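J.: dropping the sequence and predicted coords here.
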Amino acid sequence: MPADLAVVGLGHLGLPLAQAAVSAGIETLAYDPRHTTELAAGRLPAGEGALTTADLRRMLSGGFRPTTNPAELGRVRTAVICAPTPLGADRTPDLTEVAEAARALAPRLRPHTTVILESPAYPGTTEEFLRPLLEEGSGLTAGRDFHLAHSPGRFDAGSRTHTYATTPKVIGGLTPACTESAAAFYSRLTDKVVRARGPREAEATHLLETNFRHVNIALVNEMAVLCHDLNVDLWDVIRCAETKPFGFQAFRPGPGVGGHAVALDPAYLPHTARTPGHPLRLVGLAQEVNQRMPQYVIQRAATLLNEHGKSARGARILLLGVTYKADIADQQGAPAEEIATRLMQMGASISYHDPHIPHWRVLGQPVPRADSLYEAAADADLTLLLQPHRTYDLQGLAVKAQLLLDTRGATPVGAAHRL
């Protein structure tokens, strides 16, 4: 059966795109050898927490069709590659799954098809990496026989404010015709389409957006440490600063930075994408600051325990919220794992509570999950709030907990120790 759209790669970008497309009445084919079988059976992939099982059921009844047969990719008018591109051990983006997606699509690629890359990528990926794979595998020429473009993935998981339809999409095509073809597709899903000059500009847009987030989080993380040492209430400082109507945007500190959009320093990019002698030094410094935050949380926790006559060794510590972001089930890059690991290595007894994570393993061992939140907080020597899910009654929690360290500044003023 023909479909208007094929989404190749069904992770944190592909599933929301498919959901938006189905909601817009677009027949959507889904291809991902890792996940299509379970999706077809109505089961969400583990760790992809942006959607619910109910969302998936509605998609399946509305025109969402997962397939394990790559031959079906040749029947669509638009194909969007949303394969993950995690950073490898050498801090370079791993494009393995993008290459696999391209190789699955290329032999089936028909003239006039529009191919869009949404995967996070360094400037030049669409033209210098994806384009040759598609052309060699199909015998077609990008920009002449088929349209090729990049559109950086933008999805605010768990947000009730920034929906797919209300979030503008940036598009950069290999040619003006490529841009317009991609724009015609996305205009069916979103209220606003922004045309970049080309794929490199679109790719660099994602680079800027991601690094902007990491650099500013690093700034407030450093301010958190400084203000604690100076006995200054940082949260009140931020409250006051964000009243400035120009030149300031509020960011808030936390126990670390998680998520799929990792900071990227061009010093680690493939040589074709580097700018010799001009690394983004601020990005490297931001990474160092943010990577130190889990250890800083451990130090604060140990100090609080010590001040109350207890040692981290043998202490009962409850971790609240182990996802990277509030109100979703995605644990990608969440600092909770490193914090739990370090505490366990110090001899602490760890348990956790998270309404979105029924099971959790650290160092290969299952971590006990608290059944009753209030009872667990009352029993724990220290409760660490790492992610303030909406379901948490933080006022009540602060009353029940023996000792509460709030790493997100979410509890009422004076109710807990804050980062």
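T.: That came in fine, so what should we check first?
J.: could you use CA atoms for every contact and neighbour count after this?
T.: Will do.
J.: give the contact list for the residue lying closest to L373 once chain neighbours are set aside.
T.: Excluding the flanking residues, the one nearest L373 by Cα to Cα, 6 or more residues apart in numbering is H353, at 6.9 Å. Taking Cα atoms under 8 Å, 6 or more residues apart in numbering, we find H353 in contact with 318-322, 369-371, 373.
J.: which of these count as buried?
T.: By neighbour count, with 16 or more other Cα atoms under 10 Å, these hold 318-322, 369-370, 373 as buried.
J.: just the ones of these in strands?
T.: 318-320 (DSSP state E).
J.: just to revisit the earlier point, most widely separated two among the contacts of H353?
T.: With Cα to Cα as the measure, no two of the contacts of H353 lie farther apart than V322 and D371, at 15.2 Å.
J.: if we can go back for a sec, export the contacts of H353 to CSV and tack on distance to A263?
T.: Compiled in CSV, the contacts of H353 are given as follows (distance: Cα to Cα, whole Å):
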residue, distance to A263
L318, 30
L319, 26
L320, 26
G321, 23
V322, 21
R369, 32
A370, 34
D371, 36
L373, 34
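J.: checking my notes, L405 in a strand, right?
T.: Yes. Membership of L405 in a strand is supported by DSSP: H, G, I helix; E, B strand; the rest coil.
J.: counting neighbours, what do you get for it?
T.: 24 (other Cα atoms under 10 Å).
J.: now swap in L305 and tell me
T.: 17.
J.: what's the strand or helix carrying it packed up against?
T.: Here L305 sits within helix 281-307, counting by DSSP states H and E. Helices and strands touching helix 281-307, by 3 or more Cα pairs under 8 Å, 6 or more residues apart in numbering; DSSP states H and E, are helix 199-229, helix 336-345.
J.: now render these as TSV, adding mean neighbour count.
T.: Output for the helices and strands packed on helix 281-307, formatted as TSV (neighbours: other Cα atoms under 10 Å):
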stretch	mean neighbour count
helix 199-229	20
helix 336-345	19
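J.: hold the first one in mind and look at this next one:
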Amino acid sequence: MTLMEKITSRKATVGVLGLGYVGLPLAVEKAKAGFNVIGFDIQKSKVDMVNAGHNYIGDVVDSDLEKLVKDKKLRATTDYDEINNCDVITICVPTPLDKFKQPDLTYIVESTKQIKTRLHKGMLVTLESTTYPGTTNEVVLPILEETGLKVGKDFFLAFSPERVDPGNLIYKTKNTPKIVGGVTPECTKHAKAMYEAILDAPVKVVSSPREAEMAKILENTFRIVNIALANEMALVSHRMGINYWEVIDAAATKPFGFMPFYPGPGVGGHCIPIDPFYLTYKAREYDYHTRLIELAGEINDSMSEYVVERLSDLLNDRKKCMNGSKILVMGVAYKGDIDDIRESPALKVIEHLEKKGSVVVYHDPYIPNFVHNNKRYESVPITKELLDSIDGVIITTAHKKRVDYKFLIENAPLVFDTKNVTKDIVQKYPNLYVL
């Protein structure tokens, strides 16, 4: 039976390398589509949870995972020798930046090496990890071809960028359109068939992996640049005494030529603050300096320090010094109503507060504890006693559920809302300030 026949008949065994925010939802959807799925991860704790049917990713339905494991459609392992049993392998591993904002492809390279030693004829390999244009052809392909097998003939290789948006109630893995670019036409053909077999969404084919890789970078560069614009406009509006949130609402009434983006204490998540700098790195090879991306990054990175300075000014107006003040940070997740703290600007806000001598406590209904810079933090309950003991509150995450903002405002001496999450509270409070 050919690989194409295995894909169309759902008889292919599919492997997913990396069971995180991208990999686990993808593994679940592949299993729900009828494929036998093996999830691979170096963290035994994740593997054990999957095999027990216990979910740890917000975008996965608990009952779906439990049923798939029970029906033996999905299992997980740390044993990479099981790649030998797979017809299709998808790489969904992290692609972080180092301290110099240069790409760290360690996880991609190591995953590809694991595949190389088990690569066999008739196998499809797809890379979903976000990276710079050229990675599939220049990094992944040479490693796989060390086997002597020929791409497009003996095995197939393609890039298809992940488009996960944690907490999105409308678009999930299943119904989000896909982009696919194969190294050869046969690679594209097989990858397209695979994604069409599991998704209820269109699959857009592009000429090569490079176009698919660049499309993902463009998507997130579009966002980082527009968020930086929103942040800069907020800074200027504050100096001019203009309510920028009202400005955004007014501009958004235009039915064409405008899309609202919102300011805040910075940009978080694994995509927006990271992905554009993959292009910045790669562009240097072509003697090009991506000035707009780097400036956008500078503006967004500066916002955490800016909001702390604003809070310091508000405390000073009340004859309070930031040094020694007890500050409650409301929310450490990088976006509202999720439990993900990756690259969260709230962590930078906490760093700046502590550098200024503040005593920091935090509350997040989704994150009971976390470790940052080797220090452990525990979420504190919001009580009248707590609010009586603090000098100020800074809202850094727009959680719309599980937080009683009215109670917070009515009992805290000072509240600085950097996300405008209190906008629906009609009553005006003299102790409430908005970015």
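T.: Looks like it came in fine. Predicted model only: the values in this text are computed from it and were never measured.
J.: what's the TM-score here?
T.: Remark: TM-score between the superposed chains equals 0.92 [TM-score structural alignment, normalised by the length of the first structure]; 413 aligned residues with a Cα RMSD of 2.1 Å.
J.: thought V257 of the first structure was touching A336?
T.: No. Between V257 of the first structure and A336 there is no contact under Cα atoms under 8 Å: 10.2 Å.
J.: about what we covered before: whereabouts in the second structure does the helix holding L305 of the first structure align?
T.: Under TM-score structural alignment, helix 281-307 of the first structure corresponds to residues 291-317 of the second structure.
J.: with stretch 189-207 of the first structure instead?
T.: Under the criterion TM-score structural alignment, stretch 189-207 of the first structure matches residues 199-217.
J.: how long is that stretch end to end?
T.: 22 Å (Cα to Cα, to the nearest Å).
J.: again, but for stretch 359-367 of the first structure
T.: 8 Å.
J.: cool, stretch 395-411 of the first structure as well?
T.: One end of stretch 395-411 of the first structure sits 7 Å from the other (Cα to Cα).
J.: what of stretch 320-330 of the first structure?
T.: 15 Å.
J.: got it, and stretch 167-185 of the second structure?
T.: 35 Å.
J.: my read is that L105 of the second structure contacts T95, right?
T.: Yes. Using Cα under 8 Å, L105 of the second structure is in contact with T95, at 5.9 Å.
J.: just give me the match in the first structure for R239 of the second structure.
T.: Using TM-score structural alignment, R239 of the second structure lines up with D229 in the first structure.
J.: now M123 of the second structure: how far from G182 of the second structure?
T.: 14 Å.
J.: so between those two, which is more surrounded?
T.: G182 (30 against 22).
J.: isn't the more buried one right up against K204?
T.: No. G182 of the second structure is beyond contact range of K204, at 11.7 Å (criterion: Cα under 8 Å).
J.: ok, the equivalent of R163 of the second structure over in the first structure - contacts?
T.: With TM-score structural alignment defining the correspondence, R163 of the second structure maps onto R154 in the first structure. If you count contacts by Cα under 8 Å, 6+ apart, R154 of the first structure has them with 13, 167, 169.
J.: for R154 of the first structure, which three-state class applies?
T.: Per three-state DSSP, R154 of the first structure ends up coil.
J.: mind listing what the nearest residue to I341 of the second structure once chain neighbours are set aside touches?
T.: Take I341 of the second structure and drop its neighbours on the chain: the residue closest to it by Cα to Cα, 6+ apart is A333, 4.5 Å away. By Cα under 8 Å, 6+ apart, the contact list for A333 of the second structure reads 339-342, 344, 346, 364, 366-367, 397.
J.: now which residue in the first structure aligns to A333 of the second structure?
T.: Per TM-score structural alignment, A333 of the second structure is aligned with T323.
J.: and that match, how far from W360 of the first structure?
T.: T323 of the first structure is 10 Å from W360 of the first structure, by Cα to Cα.
J.: next one: N221 of the first structure
T.: Taken as Cα to Cα, the span from N221 of the first structure to W360 of the first structure is 27 Å.
J.: and if you look at A348 of the first structure?
T.: Distance from A348 of the first structure to W360 of the first structure, by Cα to Cα: 17 Å.
J.: just K169 of the first structure next, same as before
T.: The value you get for K169 of the first structure to W360 of the first structure, if Cα to Cα is used, is 35 Å.
J.: of the two, who's got more company?
T.: K169 (22 against 17).
J.: which residue, other than its chain neighbours, is closest to the aligned partner of the more buried one in the second structure?
T.: Residue pairing (TM-score structural alignment): K169 of the first structure is matched to K178 of the second structure. In this structure, K178 of the second structure finds its nearest non-sequential neighbour in V203, 4.7 Å apart by Cα to Cα, 6+ apart.
J.: just to check, the one you found is in contact with I179?
T.: Yes. V203 of the second structure lies in contact with I179 (Cα under 8 Å); the separation is 5.7 Å.
J.: so those two - more neighbours on which side?
T.: I179 (23 against 18).
J.: and that one, which of the three is it?
T.: strand.
J.: wait, what's in contact with it?
T.: Residues near I179 of the second structure by Cα under 8 Å, 6+ apart: 160-161, 203-206, 212.
J.: against L119 of the second structure, how distant is it?
T.: Here I179 of the second structure is placed at a distance of 24 Å from L119 of the second structure (Cα to Cα).
J.: tally of neighbours for Q102 of the second structure?
T.: 16.
J.: residue contacts, it?
T.: 277-278, 281.
J.: among these, which recur in the first structure?
T.: Of these, the ones still in contact in the first structure (both residues aligned by TM-score structural alignment, their matches' Cα atoms under 8 Å) are Y281.
J.: return the subset of the contacts of Q102 of the second structure lying in helices.
T.: 277-278, 281 (DSSP state H).
J.: take these and lay them out in a markdown table including distance to N84 of the second structure.
T.: Output for these, formatted as a markdown table (distance: Cα to Cα, whole Å):
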| residue | distance to N84 of the second structure |
| --- | --- |
| F277 | 35 |
| Y278 | 32 |
| Y281 | 35 |
